[in-house]
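> Sharing a model prediction with you, sequence too.
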Amino acid sequence: MERDHFDYVVVGGGTAGCVLANRLSADGRHRVLLLEAGPRDRSPWIHLPIGYGKTMFHKTLNWGFYTEPEPNMHDRRIYWPRGRTLGGSSSINGLIYIRGQAEDYDRWAAQGNPGWSWREVLPDFIRSEHNSRGRGPAHGADGPLWCSDIGVPHPLIEAIIAGAAELGVPRTEDFNGGDQDGAGYYQLFTRNGRRCSTAVAYLRPAAGRANLRVEVNAHATGLVLDGRRAVGVRYRQGGSMREARAGREVILAAGALQSPQLLLLSGIGPAAELGRHGIGVVHDLPGVGENLQDHLQIRLMYRVAKPITTNDDLASLRGKAKIGLQWLLHRSGPLAVGINQGGLFTRVMPGAGTPDVQFHFATLSADLAGAKPHPWSGCTFSVCQLRPESRGSVTLRSADPFAAPVMRANYLATETDRRCTVEGIKFARRLAGTRALSHLLVEEYRPGAAVRDDAALLAFARASGATIFHPAGTCRMGDDPMAVVDARLQVRGVAGLRVVDCSIMPTLVSGNTSAPVVMIAEKASRMILADARDAAADRAASARLPAEDPARRPAPEAAEAIHRRGPGPGGAAPI
């Protein structure tokens, strides 16, 4: 088995992994290895914003997972696409830039995670961002990740915004400026009409660094452990098994499905689950794979009275040529903005203090996400409950590291989730019936006029609901027995190991997850480098102490305890 030695080994070259690779290698002091199971991001469909319709079911660029039969969804197995290329899901997603609500992060901090309040994470959102509008109190203009306006107004989206105003939902110009309420255009992770994934934004600028190595088609199979310390990673590449050693840390950034899978394969997780597959228990950590959350989207579709939709653009060679020229000459038009242009956040449940549903408005309709558009003018209203109560799990199918994990979303398991989903559909219908939209939306194609009462609407949700691609929470951050990582994202009870991806979220954020994952990776990189500096300072201070007085030197475990405890009342705030 071939072995290499690094300071940091990052498992997963996706949304978080590319950020970590850049930030950890930036000062040239540390050798960093980034492992990605998929290929390089060379497909043109990755970089063309509308191209995610082509990558949605791609056999190489997409893991193409399915849940187990969902008991509350007519026992359907729900398709869960996940990126399998540099940039991960940021290379194949819908490009929507949403941070979530301030209350989401304040809730994290209140659940035993110091340093994760909105006030404390906002600098990392700003640090990551290059907003096309320029710098502002809540926005950055110097970060690597471009967030751009759609630019040209669309008549259908304008009518939706006007209709929302009739229902008391105001127009907003910025869903990320501190107040999420409103209807408006989304900003997108694009630059000059091209996708700005984290592979483009973070990894490409770092590609020439001598201290950064990127290995693609490298499928991690498990951790190398020395007792309860992670010292490396095993992976398969080109038919050979290899091993990479980490002198400082192994960092799992494989996502909410595969980070817990790797922990379980390595003997870290619930003892009963490990024993079921004949895996020796290294550390009985009961929360690994639990707490799975996802946004369930319900898609209503309408026939549109005018040929102004993306369906129309794609229906003929003439239309395709027109939008192709728009992109080639001006980097604009449907090819440059994808499918979902507009959004809306509002409250539908009694007593909701902040928006509890989100809408994505697509100027396109198709029977499935990524499928061929309908042969008529159409649009889609997708609505999702923002903070589901239902919890699922990720477990092992077998001890085979190349087998997909077992995913149970457990959608619509609580009365609140069912009620909110139905109320979201009813709000969508009220919106479609406003004066501003009545001349454009001529027929409800799905669910259709025959579906009227609450029971029928819930049955429609069970029969047609699907993921909006936001699984999270399976390596939850916290300070209780079911937490997997602490507030510094270190795996509890295992040294030299962190998890940095969507799985660490205690609760799902109120919106799309790509921007929050970038923030998590930005914050984690600062913590990791700060810990390395502290360790180096401790070693230097220890080396300067007189040899004849060894008692003055703190034991390593005492120094670690002091570090974990953090500063005293007069010390600096946590990173």
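Ah, there it is. Residues are numbered from 1 along each chain as shown.
> CA atoms for contacts and neighbours, from now on please.
OK.
> residue boundaries of the strands in the stretch 151-300 of the chain?
Secondary structure of the stretch 151-300 of the chain, counting by DSSP state E, counting those that start in this stretch: strands at 182-185, 190-191, 194-195, 212-215, 218-226, 229-237, 240-252, 268-269, 283-284, 296-304.
> same thing with the stretch 351-500 of the chain?
357-362, 378-385, 393-395, 406-408, 441-446, 466-467, 497-499.
> Put together CSV for those, with mean neighbour count and distance to residue 336 on each row.
Below are the strands of the stretch 351-500 of the chain laid out as CSV (neighbours: other CA atoms under 10 Å; distance: least, CA to CA, whole Å):
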stretch, mean neighbour count, distance to residue 336
strand 357-362, 24, 14
strand 378-385, 27, 18
strand 393-395, 22, 35
strand 406-408, 22, 33
strand 441-446, 17, 25
strand 466-467, 22, 24
strand 497-499, 27, 34
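> circling back to that earlier point, relative to residue 29, which of the strands of the stretch 151-300 of the chain is closest?
With CA to CA, the closest approach to residue 29 among the strands of the stretch 151-300 of the chain belongs to strand 212-215: 10.5 Å.
> just how off-centre is that closest one within its chain?
Between the centre of strand 212-215 and the centre of its chain there are 23 Å (CA atoms, centre = their mean, to the nearest Å).
> What of stretch 172-189?
Here the centre of stretch 172-189 is set off from its chain's centre by 18 Å, with CA atoms, centre = their mean.
> The structure to be compared is supplied as follows:
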Amino acid sequence: MEYDVIVVGSGSTGGVLAARLSEKESRSVLLIEAGNVYDRQDQMPDALIDPSNMSTSMPGNPNSWSLLGTLIPGVAVPVARGKGMGGSSAINGGYFERAPRSNFDDWVKGGNDEWSYEKVLPYYLRSETDHDFHNDLHGSTGPIHVHRETADRAPEFTGAFTDACKGLGFADELDKNGGGQGGVGPVPLNVWNGVRQSTGIAYLLPALGRPNLRVVGNAVARRVLFSGNRCTGVEVDVNGVREVFRGAEVVLSAGALRSPQLLMLSGIGPADHLRGHGIDVLHHLPGVGQNLTDHPELSVKWEFDGKCTQSPGRGVVTSALNWTAEDSDHSDDLEILPFVISSGDMMRVTSMAKNPKQALGALRKTSTKFVVDQARNLRRPFTVIGLQQEDSRGTVTLDSGDPTTLPKINYNLLSEESDRRRLREAIRVTAEIYNSAAVRAIGGRMTNLSTDDLATDQSIDDWARRNIFAVGHASSTCRMGSDPDDGAVVDQYGKVHGVEGLRVADTSIFPKIPSRGPNATAVMVGERLVEFFD
């Protein structure tokens, strides 16, 4: 059988695409997922339902790829990416903020006029039912339910954090999905009735009964197949058995770390790199795997006189501060997020004992000292400082021509002085928040950021290197744009330059990383791209 569309990956974008494309009864859709798929929500493990359970971030978890990434020279850490129905939308903390208008202005400047704020807003709305705001900027009939924590449910620290930010002159931003004005305010959460609203739950489960939609789980794509320069299907290992699926069009939605790998394994990418791994070059496309960006983040451990306990069914963040750094070339480039749970509780560290062999395997090549230093503070709550628009760029490259070997991921974080300078500002603002009267009144105090650490630019940079992590917002490794010679991999319709019948649809195609967590924008991309198939 030849399908009309084959989608590889059921994550934040792929799950949306498969569900929406199959709404057209005459269109046959095959969805291939490397992890488990489910017929009902009650078959899913708790980690895929409870937004406070992020045990999938732990090494060896079966719902996550066992990827390894180098953050800065000498610091290699496990990288959690969702594996299973819903992809990474099924393992995150429920943060569902849209990218601000300024980001889409930048996308349009790169030659992508179909992605202006005015053109994408209807697709944000189409994806959601917002239970707090009822106006033209919010959806009311979409599959994903969105809300913010009410004041009486927000932890004690949230009020002190908000008062401290306002005391420093930052504005109230009560609606963080209202266009992105910046300021401090409640975080929109894709959590409803205690359930993380992943694309697996919100989009795919309701679509599974359609006769024109087939979903195949435990199916790991090896490469895309071609006849000449036209894509004809996908070679897949299904439960360890090699199979070939044929389709008129194939969409790679394997994420910003796996989609470029699949392109390169299929002969599309930097020619010299492919030849170095014994792969025949189908089409030289130098931007594949380049331009890797993420949100470099720093972890400030803290404690206070109250309690910060595990709360099943709740998101792990309730408020955020967003602003633009002084003398920055980017808007909306800094963020501070106080997490309302300890990292140990959030990641359910004891879950590693359930998969000891896999956990040890995932940890084998990590930077042991870095991991141990982080582990010392697992029982304390933490605040995350994020650089939302980095100038540093990393790469995703092949480690082998063998499809079963995972890619090499080099984030190259903090390599640009402009990134270090802006993070210094964010670190100093964080210290001011914790030294404010509002936070001191509840006994708030930092435990891993001292006055000595804050003494000089160099001491701040040194502290940042000891406390850095990549949050899992990898983007732009198959960047959207009109000019392949300038690093573009797909056009603004998701079509891969230089070949026929192949698209990419996930965070890898972002021309520029969003200044907020990417999940809501990845979902919107799926909604938007559906319109380009007819």
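Done, it's in. The structure presented is a predicted model; accordingly, all values stated were derived computationally and were not measured.
> Report how many residues lie close to the alignment partner in structure 1 of residue 506 of structure 2.
Correspondence of residue 506 of structure 2 to structure 1, assessed by TM-score structural alignment: residue 501. By the criterion of other CA atoms under 10 Å, residue 501 of structure 1 has 31 neighbours.
> Distance of residue 501 of structure 1 relative to residue 181 of structure 1?
27 Å (CA to CA, to the nearest Å).
> before we move on, what about residue 510 of structure 1?
Residue 510 of structure 1 sits 12 Å away from residue 181 of structure 1, taking CA to CA as the criterion.
> How about residue 542 of structure 1?
From residue 542 of structure 1 to residue 181 of structure 1 the distance is 54 Å (CA to CA).
> out of the two, which sits in the busier spot?
Using other CA under 10 Å, the more surrounded residue of residue 542 of structure 1 and residue 181 is residue 181, with 21 against 15.
> Quick check, the more buried one in contact with residue 357.
No - taking contacts as CA atoms under 8 Å, residue 181 of structure 1 lies outside contact range of residue 357: 10.1 Å.
> Residues in contact with both of these two, list them for me.
345, 346 (CA atoms under 8 Å, 6 or more residues apart in numbering).
> Can you name every helix or strand that the top helix by length along structure 1 contacts?
Ranked by residue count, the top helix of structure 1 under DSSP state H comes out as helix 514-544. Other helices and strands packing on helix 514-544 of structure 1, by 3 or more CA pairs under 8 Å, 6 or more residues apart in numbering; DSSP states H and E, are helix 15-25, helix 118-128.
> mind putting the ones you listed in TSV, distance to residue 175 of structure 1 included?
Converted to TSV, those look like this (distance: least, CA to CA, whole Å):
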stretch	distance to residue 175 of structure 1
helix 15-25	21
helix 118-128	14
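> Pull the contacting residues for the aligned residue in structure 2 for residue 445 of structure 1.
By TM-score structural alignment, residue 445 of structure 1 lines up with residue 447 in structure 2. By CA under 8 Å, 6+ apart, the contact list for residue 447 of structure 2 reads 300, 301, 302, 303.
> In CSV: those, plus distance to residue 220 of structure 2 and neighbour count.
Shown next, in CSV, are these (distance: CA to CA, whole Å; neighbours: other CA atoms under 10 Å):
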residue, distance to residue 220 of structure 2, neighbour count
300, 38, 23
301, 38, 23
302, 41, 19
303, 43, 19
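> in the stretch 251-400 of structure 2, which spans are helices?
For the stretch 251-400 of structure 2, the helices defined by DSSP state H, counting those that start in this stretch cover 259-265, 271-276, 343-347, 356-363, 368-375.
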